[in-house]
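Novice: Structure for this input, please:
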Amino acid sequence: MTEINQKTRFRIEGMDCAGCATKVDKVVRRAPGVHDVNVSVTAGTMVVDHNDQTDLDGLGKKVKSLGYGISRQDEPAASAPVTAGLHGHEHGAEEGAFWGSAKARLTIACGLALGLAFVIARFYPDAATWIFLAAMAVGLIPIARRAMMAAINGMPFTIETLMSVAAIGAVLIGASEEAAVVVFLFLVGELLENIASGRARASIKALASLVPKTALLEQNGKTVEVAAASLGVDAIILVRPGDRIPADGTILTGETAIDESPMTGESVPKTKQQGDNVFAGTINQNAAIRVQVSALAKDNTISRIISLVEEAQETKAPTERFIDRFSKYYTPGVMVVAALVALVPPLMMGGVWDEWIYKGLAVLLIGCPCALVISTPAAIAASLSAGARRGMLMKGGAVLETLGKVTRAAFDKTGTLTEGKPKVTDITGIGQSAAAVLQWAADLEAESSHPLAKAILAEAEREGITPASVENGRAIGGAGVSGTSGDTELFLGAPQAAEKQVALSDAVKAEIEALNASGKTVSVLIANGQLAGMIAMRDEPRDDAIAGIKALTALGISSVMLTGDNQRTADAIAASLGMEARAELLPEDKQRIVSELRQSGAIVAKIGDGINDAPALATADVGIAMGGGTDVALETADAAVLHGRVMDVAGMVSLSRATMTNIWQNITIALGLKGVFLVTTILGITGLWPAILADTGATVLVTANAMRLLAWRGLPQTGVQR
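Specialist: Predicted coordinates for the structure are as follows:
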C-alpha cells in the first residue's frame, strides 16, 4: 500500500527552554512512520512530517509522558491537556500570571520548605542533614522523575539528569544543606526561563489583541452587533470614528483617516476613501465608513502574520543548527570532564575525595547547556517578532541570517521602486491655462479606467476640478480619446496621433522630447482644431525610494534596477534614485542577471512584486516580495515587505545584522561565564550554589539580551543605524 506523507502541526504547552524542545523532538522522532520533526520552543509549536500509518494519539501520549500538554493546531486551544501538578512536569500554563503556574507553585513550595528547614535546623542542629534532605526532596523528586522519563525515552543526558546527579552526590558527601539550596536555585532559574520565553512568545501574539471582539454588521437595513470572528466574506460592516476595524476589507462608502501604526509603526494616519483597502486592527479616526469584508478572521492580515512568524520560528538558522549539533556532544562531554575532575586528583595525585567529588559536582552544574542553546533561538524569535510588527516578514532564521550578508540588491521597478500607477507630473497650457487643460482632459477621461485616465482624474480631484459630461465621447484605438465638451471639440492622445491633426512646432517637439527623456508619457490636447496643451505623466518613485536606496548604500549594499520597461524610462528613474538600471528585460533575463551576480561572488537580494519576478526571486540568495498585505506578498519569496516601503529592505538588513551581533554576544556570555566559574571551581574559590547561580544568571542574561531586539523600531527616514 502506498504511503501518504502528511504534515501535522501541534501546539505544545509548557516548553520554555531549548532542552524542552530537544526532548520533545527526540521522543516524537522515534515514533513509527515519522520522517521529520521541527519543534520551536519560542513559538510553542511542533510540525511532524509523517505517513498515514503514524499513531498521532500514541505520539501525543509520548509527549505527555514527558509532562507537556499537546493539542492539534486545528483543535480549539481549550482542548489542550493541562499539565500535571507538583509531581509532574512543572511547565505551567502560558496564560495568566506566572505565579499561578505549576512551575511557580513548585518553586514557591521548595522555597518555603528551604526556609522552614533553616529555621528548624537552628533548634535541632543534630537533625540538620535530614531536615535539609526533606526540603531538597520537595523540589528534587519532580526533577528526578523528569530525568527518569527522559532516560526511558532514550535521552539520558538532560539538564534534569545533571541536576539530579549533582544533588544526590552532594547529599552523599554530607552537603545536604547546599544541595537543597542548589535545587531551589535551579527551580528559580527554570521559572525565570518560563517568564522570559512567555514574553518572547507573547510579543507577536499581542497583535491578535488588536482585533476587536465584536463588529457592527448590516442586516436588513439595520446594524447588529456580532462576534468579529463570525464575519463572512462580502459581509457589510459599519466602522464608527474611534473604532478599531474588525476585519480586512474594502471601503464601500465614506472617507476617513486610518491610523495604521499598530501594524506599520507609521505615526501619520493614511487618508482612505471608497475602493481603498483597510486592515483588521487599524483605527478609524475621522468619520464612519462602510466596509465590505474581504477575508475571514482566520485569514486576515494579522492572523496570517502571526501564523507565518510562528512557522518562521520553526525554521532554524545555520548558527542555531550548529549550536544544536554542538550541544549533543557538549552535555555528555561535561559529564566526562566532571567525572575526571572528581576521580583523577584523588586516584593519581593524592587529593581528598570529598573535596574533588564536590568540585566535580560543581562542574556538572556549570556545564548546564541551557544558556548556550537558548542564545540563538531567543534572539531570532525576538527579531522575527520585531520585524513582523513593522510589516517586515522573514520566513525563518536562515532567511534572517542571510539578509545580514547581502551585498547586492536587485529591484524591480514598477510596483517596487515605484507606486505602480502613473501620476501627473507636468501640465503645459498653450494658449490656455493649465487649469483649463486639466478640466478638458478630465472631461474626456471621466468614464475611462485606463491607468493614464485615472492619473488625470486623480490630479483633477486634487485640484478640486469636477469633470463635466461630454457628448460623442469615444476611444480611438492606439491614438487617444475624443468628444465634445459644451461647444468645444476635444482630442487627447499621443503626440504622433495629435500631429496628424495639427502641426507641432519645433519648440513643442523639443519639450515633448525632453519630457520623454525623463521617462514621462506625454498626452497632447487639441481643442477645436488648435493645440491647447500637454499633460505629462510618469509612474513616480515611492516617497521613501531615495532614502531607502541611500540607506542600503550606507550599509555597504549596491543597488541595481531590473525592469522590462524601456531603457529611457528606466535610466530616468534610476538616475533620480542614484542607482544602476538594466532595462527591456524578460523574466528569464532577470533570472540570468541574478545568477550572474551570484556567480561573481555577490550575496543577492531580489526585490519584486512576487508574480512577474518569480524566477528571479527564487534564484536570489534572498527573495523579497514587495506587497500591500496581499496573499502574494505574504506567500511568495523568502521575505515580504507588507507595507511597500523601500526603506524596509534596508531595515531587514539592519535588523539581521543586529540579531547576529546579539547572538554572538549571547554565546560569549554563556561560554564566558562557564569558563570563569570552571576555573574558580577548580581553584576552590566557588562551589555548588554559585555554580548553579552562574548558570541561571547566564540564562537570564542571554534571554534578557535577546529580548532587547523586541524594542527595535526600524530605521529612521534620515540616517541609518548601523
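
Novice: all contacts plus neighbour counts: C-alpha atoms, from now on.
Specialist: Fine.

Novice: okay but F184 is in contact with A135, surely?
Specialist: No: in this structure, F184 is not within contact of A135 by Cα atoms under 8 Å, at 9.3 Å.

Novice: Mutual contacts of these two, please.
Specialist: Common neighbours of F184 and A135, counting by Cα atoms under 8 Å, 6 or more residues apart in numbering, are C110, L114.

Novice: this one next, for a side-by-side:
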Amino acid sequence: MHEHSSCCSTRKAANKPACSSVARPVIQKITTVSAAGTPDACCQDSSCSSGDTADDEGELPGDGQRFSWQISGMDCPSCARKIEAAVQRLEGIDHARVLFATEKLVVSAQRDIRQQVEQAVTQAGFRLKSSQGTTPNASFWQENRTIILVSLLMLASWLLSSVDATSGRLAFIATTLAGIWPVGRKALQLIRSGTPFAIETLMTIAAIGALFIGASAEAAMVLLLFLLGERLEAFAAGRARRGVTALMALKPDEAVRLRGEQRETVAVDALRPGDIIEVAAGARLPADARLLDAFASFDESALTGESVPVERQQGEKVAAGCTSVDRQVKMEVVSRSGESAIDRILHLIEEAEERRAPIERFLDRFSRYYTPAIIALALLVMLIPPLLLAAEWQPWIYKGLTLLLIGCPCALVISTPAAITSGLAAATRRGALIKGGAALESLGSVRTIAFDKTGTLTQGKPRVTEVVALNHADETRMLLHAAAVESGSSHPLAQAIVAHAATLNAPLPAAEGQRALAGSGVEAWVNGRHVLISAPGSVSQLDAAQQAQIAELESAGKTVVVVLEDQQPIGLIALRDTLRPDARDAIDQLKSLDVHSVMLTGDNPRAAAAIADELGISYRASLLPADKVQAVSELNQQQPVAMVGDGINDAPAMKAATIGIAMGSGTDVALETADAALTHNHLSGLAAMIRLSRATHANIRQNIAIALGLKGIFLITTLLGITGLWLAVLADSGATALVTANALRLLQKK
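Specialist: As a prediction, this is how the structure comes out:
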C-alpha cells in the first residue's frame, strides 16, 4: 500500500525552464549561461522568460561560464576529438566537449573566451556557423570539387603518360601537388592546434616522400583514394546523424496563435504556457499542448515509433512534433520555449555523448600511443636495413612510407563510435532513448530486469471495483469523505477514488489540513471529523471479519484502502489496476533472451501475487523506496540488473541498478535519473533495446577485427614487398569505409 500512501504527497516534478535551450532545434552561434544562473547572464534571447538556473549543455566540470557553438565540417567522431584537443589547449578553459550527433561545441571557462575558441576552431580547419542563422548547406560542387579536380587531373596524367612517359610523370607530380594542398594545409592546422599525428599528417608525409623517391603516379593515386575515403566517411557520418537532424526538424518554425477571434502567426519561441494555438490538419504541433476539442487523431510515429494514429480526448496532452491527422484542432500550450518533448530528447541525446562506452575510451587512449609507435616503426624500417644491412635506400623508404599509411588508426578509432552512434540512432527512431554508449553497453549485459508495478507493468489507471461500508456507516457519505481527502492528489489510486465519487453526482465536502503520512496513508478534516485513508496493514482497529473481507479482495488482485473516521473503520474501497496490453508479450520476449524478470512493488502481497502470477514472474511486495534500493542492490551483486519504473519513488532504485530505464509517461525525476527511457511507453521496447545492445557489441567486435585484420595483412605484405602505397591507402580508407558501412547496418536492426 506504500505506493499509494507515499505518493499521495508528491507531485510530478515541474519542468525547470532551460534558458540555453531556447535556440533549439536550431541553435545559434553562441550562447552563454552563467554559473550563478541570473536572468541577465542566462538569457541571450528575448524568448527566454525565466532566470532559473539551467544548464542545457549538461554537467560540465568547472564553475565558470558555459558557451556553445554550432560547428560544421566534421566528417567523423575523430574530428570531434581534434576540435576538443584544439580548444582544451587554450588558457582559461575548464572543459571542452564536442557533441558529434548535434554538431555542437560546449565549453566551460572562467572568463569570456569566445574569440579565442573561434580562432582555435578555425585554425584547426573547421567552421563555426553564422550567428545570424544556420550555415546554408554546401552545394555538390563545393563538397566534391577537390575530388573532381584531382580525378580529372589523374585521368589526364594517365592518358599523357601513355603518350610520353616524361610528360606523364610531370603531370602526376602536378596532380599530387593539387591533391596535397588541401590535405597538407589541414595537417598543418591540426599540428598547430595540438593534433600532430592525424591521418592528414601521415598522408602528407607519405605523398611527399613518394615524390622524392620517384613514385609520382602512386603518390597521386594515394591522395585520390584518400579524398574519396574521406568523402565516403562524411556521407556515412551524415547518415548516422540523420535521425537526430530529422528530430530537430520536427517542430515548425511558426505557429498560429489565437487572441480572441484574431489569428496571428508567431515564432515558436514566442509561445508561452496558456497560449491557445490552432493546428491545421496535416500540420505538426509547435509545442507540447493540451487538446481543447472533444477529440482528434494524431500521428505520433516520429516520436514514438507507433505507426497507427492515436486518438486523443479533450484535455489530453500531445507532444510537440506530432501531426494532426484529420482535422484542424485548437490546443493550449503547456510547455515553455525549449522544453517540449523534442527539446528534452535532443538535450538527452547531447548528454548521452558525454557518457562514452568504456571500450570507446580505451581505444581513444590506445590510439594516442599507437600512432607515434607506428611512425617510429616506419622510421626504423626506412633506416635499419640500409644502415645496418647495406640494403638499397629507395625500396625501404618506400616500405616505410607505406607503413605510415597502413598504421593510421582511423578505422580502429571510428570502429566503436560509428557502431554506438548507429545503435543510439536506431533506438531513438524506434521510441527508445538510450543516454550514451556506456548505457548501451550496459544493456547488453543485463540478465535481470526489476519492474515497478503501478504505471509500469500496469497502466497506472486503476478503477474502483468495490465500495464496502463498515459498522453501519453510510456508503455514499463514506465515499464522498474519502474523495474529499484524496482530492488534489496526483496519485493514480487517489484519482480513481475521486473519479468514482464523481459518478454519484453529489458535491464533495470541503477537506482541511490534508496531510500525507509516510508509509501509512493520508488524513484530513471533513465537516469537523478526522478522516484517515490508510493501508490495511497500518490499521489495528479491524476485527476478524473485516480482515477476512480485505484478504478476500486482495486475493483477487485488488488493492484495498481502509477509510477511518475519528479512528473507527467506516469503509473499504477496493481498486484494481489493469495490465499493460503488451506486458505479457514483453516478459515472454525477455525470457527468450534469457533475461529474468522480477516485480518490486509497494502494494500488498496478495495484489502483487495476482499480477505476478498472471505474468509468470517473481515478486517482492510491501516495499518502501529504501526497500526497493536494497532489493536492487542484492540482485545486482548476483548479476547485472536493470530497474524499470515511472515514479519519483522509483528513482533511487534506478540509480542503484546497473542501468535505470524510465517509462516515457513517468515523472521528470524518474526520466532524469534513468539511463534510458521508453518514449513510446511500450514494454516491448525493453527486449528490442537489449537485442540492439547485443547487436552493437557484435558490430564493434566485427569492426575491430576488420580494422586490425586488414592492417595486419597489409603490414605483412608490405614488408614482403607484395603491396605498395595505393593498396596501403585502401587498407586505411577501405577499412574505414567497411567499418562505417558495417555500423550503418544497425540502423536497419529490428
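
Novice: what's the TM-score here?
Specialist: Here the TM-score for the pair of chains, by TM-score structural alignment, normalised by the length of the first structure, is 0.81; 652 aligned residues with a Cα RMSD of 3.8 Å.

Novice: show me the contacts for the residue mapped onto P332 of the first structure from the second structure.
Specialist: Aligned by TM-score structural alignment, P332 of the first structure pairs with P372 of the second structure. If a contact means Cα under 8 Å, 6+ apart, then P372 of the second structure has F197 as its contacts.

Novice: next helix or strand past the strand or helix carrying P372 of the second structure?
Specialist: Using DSSP states H and E, P372 of the second structure falls within helix 358-389. Going down the chain from helix 358-389 of the second structure, the next helix or strand is helix 393-406, by DSSP H and E.

Novice: tell me, the next helix or strand after that following helix lands on which residues of the first structure?
Specialist: With elements assigned by DSSP H and E, the helix or strand that comes after helix 393-406 of the second structure is helix 410-429. Mapped onto the first structure using TM-score structural alignment, helix 410-429 of the second structure covers residues 370-389.

Novice: now the matching stretch, how far from the chain's geometric center?
Specialist: Remark: stretch 370-389 of the first structure is offset 11 Å from the chain centroid, using Cα atoms, centre = their mean, to the nearest Å.

Novice: same thing with stretch 482-492 of the first structure?
Specialist: The answer for stretch 482-492 of the first structure is 54 Å, by Cα atoms, centre = their mean.

Novice: Name the nearest residue to the residue nearest to the spatial centre of the second structure, sequence neighbours excluded.
Specialist: Nearest to the mean C-alpha position of the second structure, by Cα atoms, centre = their mean, lies I349 at 3.4 Å. The shortest distance from I349 of the second structure to any non-neighbouring residue, by Cα to Cα, 6 or more residues apart in numbering, is to K435 (6.4 Å).

Novice: what sits against that neighbour?
Specialist: Neighbours of K435 of the second structure in contact, by Cα under 8 Å, 6+ apart: L348, I349, E351, A352, E353, R355, D675, A676.

Novice: So which of those residues are in strands?
Specialist: Those of those mapping onto strands are A676, per DSSP state E.

Novice: Quick check: the farthest pair among the contacts of K435 of the second structure?
Specialist: Across the contacts of K435 of the second structure, the longest distance by Cα to Cα is 13.3 Å; it joins E353 and A676.

Novice: out of the two, which sits in the busier spot?
Specialist: A676 (27 against 23; other Cα atoms under 10 Å).

Novice: Map that one across to the first structure for me.
Specialist: In the first structure, the residue paired with A676 of the second structure according to TM-score structural alignment is A639.

Novice: what about A257 of the first structure, how many neighbours?
Specialist: For A257 of the first structure, using other Cα under 10 Å, the count is 17.

Novice: what residue of the second structure takes the place of it?
Specialist: Superposed on the second structure with TM-score structural alignment, A257 of the first structure falls opposite S297.
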